[in-house]
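# I would like to see how this sequence folds:
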Amino acid sequence: MEELDKDCLFCKIITGEANSYTVFENDDVKAFLDLSQVNPGHTLMVPKKHITNFFDYTPEDAQRYLQYIPTIANAIKKFDPRITGMNISSNNGASASQVVMHSHIHFIPRFEGDGLKIATRNNAEKYTEEDYQKVAAAIRAEF
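The predicted model follows:
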């Protein structure tokens, strides 16, 4: 098994030291129900290697672990015909509300009228053409 962190909850789930409700598992990833169950079927997918978050992924890590996103999303969607959408997200870093510091992806099934609100904000009125150009150029310079 790849390098794991003995103090990490998700590493303990991978090794079986901590209980989980597994829905999919292979040599690369494990997917299991999130105990919060924001909506029925809310699932987490974790790589079977301790990676803190996407900032620490190599291109090879991304290719190896993220290829399972469509497979897991489609299985969750098929389990309940009432599912009409899905939020697929990852919180990266404490300031982005990452609680367990092991990379994981949330699959949150969505139902018409489920009342769940994902908080965002629109700051478009605060940006000029020059502001957009400046931010885009600064990001481009980092590639």
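# use CA for all of it now, contacts and neighbours both
Will do.
# Give me the buried positions along stretch 63-74.
By 16 or more other CA atoms under 10 Å, the buried positions in stretch 63-74 come out as 65-66, 68, 72-73.
# wait, stretch 84-92
Within stretch 84-92, the residues that count as buried by 16+ other CA under 10 Å are 86, 90-92.
# just the buried residues of stretch 63-74 now: which is nearest residue 134?
For the buried residues of stretch 63-74, the residue nearest residue 134 by CA to CA is residue 66; the value is 31.2 Å.
# Now do the same contact list for that closest one.
By CA atoms under 8 Å, 6 or more residues apart in numbering, the contact list for residue 66 is empty.
# circling back: just the buried residues of stretch 84-92: which are in strands?
Counted as lying in strands by DSSP state E, out of the buried residues of stretch 84-92, are residue 86.
# Could you tell me which residues make contact with the residue positioned nearest the centre of the chain?
The residue lying closest to the centre of the chain (CA atoms, centre = their mean) is residue 105, at 1.7 Å. By CA under 8 Å, 6+ apart, the contact list for residue 105 reads 44-46, 88-91.
# and this one, so I can compare the two:
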Amino acid sequence: MHADDDVVAFLDAVPVNTGHVLVVPRRHAVGLVDLPVPAGEAVWRAAHRIAAVMRADPAWSEGVNLHLSDGEAAGQRVGHVHLHVIPRRRDDGLRIVEDNAPARPSRAELDSVAASLVRALRSEP
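The predicted structure is shown next:
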């Protein structure tokens, strides 16, 4: 379906919707931390192009989900980074459920977490 020097994209063998595509970097990387930024950019560019084609024709989709699971706790089942491009239709029955989401944090909790992330990002090499 799509291949270049950096990525390959192909239909998922177990699609959640018709036209479900996987975009995979050619360079092996188990998780996002292992993926060099240029390879990640190439994955995003290919997914962006595929999603734009899907959105351009209402027969393909009325929307698109991009999904990437990074790590076992996040549901990653394959030991190689890959980005799902999932065409969506209003009546497709697919639901992203947040039933297990904890109660909404307070403004103070959000500010505290944001400050921690900002500190971590600033200390990156």
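# what's the TM-score for these two chains?
Overlay of the two chains. TM-score (TM-score structural alignment, normalised by the length of structure 2): 0.84; 120 aligned residues with a CA RMSD of 1.9 Å.
# re the thing from before, can you lay out the contacts of residue 105 of structure 1 as TSV showing distance to residue 143 of structure 1?
Converted to TSV, those look like this (distance: CA to CA, whole Å):
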residue	distance to residue 143 of structure 1
44	30
45	28
46	27
88	25
89	23
90	22
91	22
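# how many other residues sit next to the alignment partner in structure 1 of residue 72 of structure 2?
Per TM-score structural alignment, the equivalent position to residue 72 of structure 2 in structure 1 is residue 94. By the criterion of other CA atoms under 10 Å, residue 94 of structure 1 has 10 neighbours.
# Report the separation between the two terminal residues of stretch 5-20 of structure 2.
Start and end residues of stretch 5-20 of structure 2 are separated by 22 Å (CA to CA, to the nearest Å).
# sorry, back to before: just the ones in helices from the buried residues of stretch 84-92 of structure 1, please.
In this view, the buried residues of stretch 84-92 of structure 1 have no member that belongs to helices under DSSP state H.
# Go through the buried residues of stretch 84-92 of structure 1 and name the one nearest residue 123 of structure 1.
Taking CA to CA as the measure, residue 91 is the one of the buried residues of stretch 84-92 of structure 1 closest to residue 123 of structure 1, at 20.8 Å.
# The residue of structure 2 most remote from its centre: which element?
Computed with CA atoms, centre = their mean, the residue of structure 2 farthest from its C-alpha average is residue 108, at 29.1 Å. Secondary structure from DSSP states H and E places residue 108 of structure 2 in helix 107-122.
# For that helix, which outside residues touch it?
So helix 107-122 of structure 2 is contacted by nothing (CA under 8 Å, 6+ apart).
# go on, stretch 86-100 of structure 2?
16-21, 51, 54, 60-67.
# Which two among these are spaced furthest apart?
The distance between the two most remote of the contacts of stretch 86-100 of structure 2 (CA to CA) is 18.0 Å, for 60 and 67.
# hey, where'd the helices end up in structure 2?
Secondary structure of structure 2 by DSSP H: the helices cover 37-56, 107-122.
# Cool, thanks, signing off.
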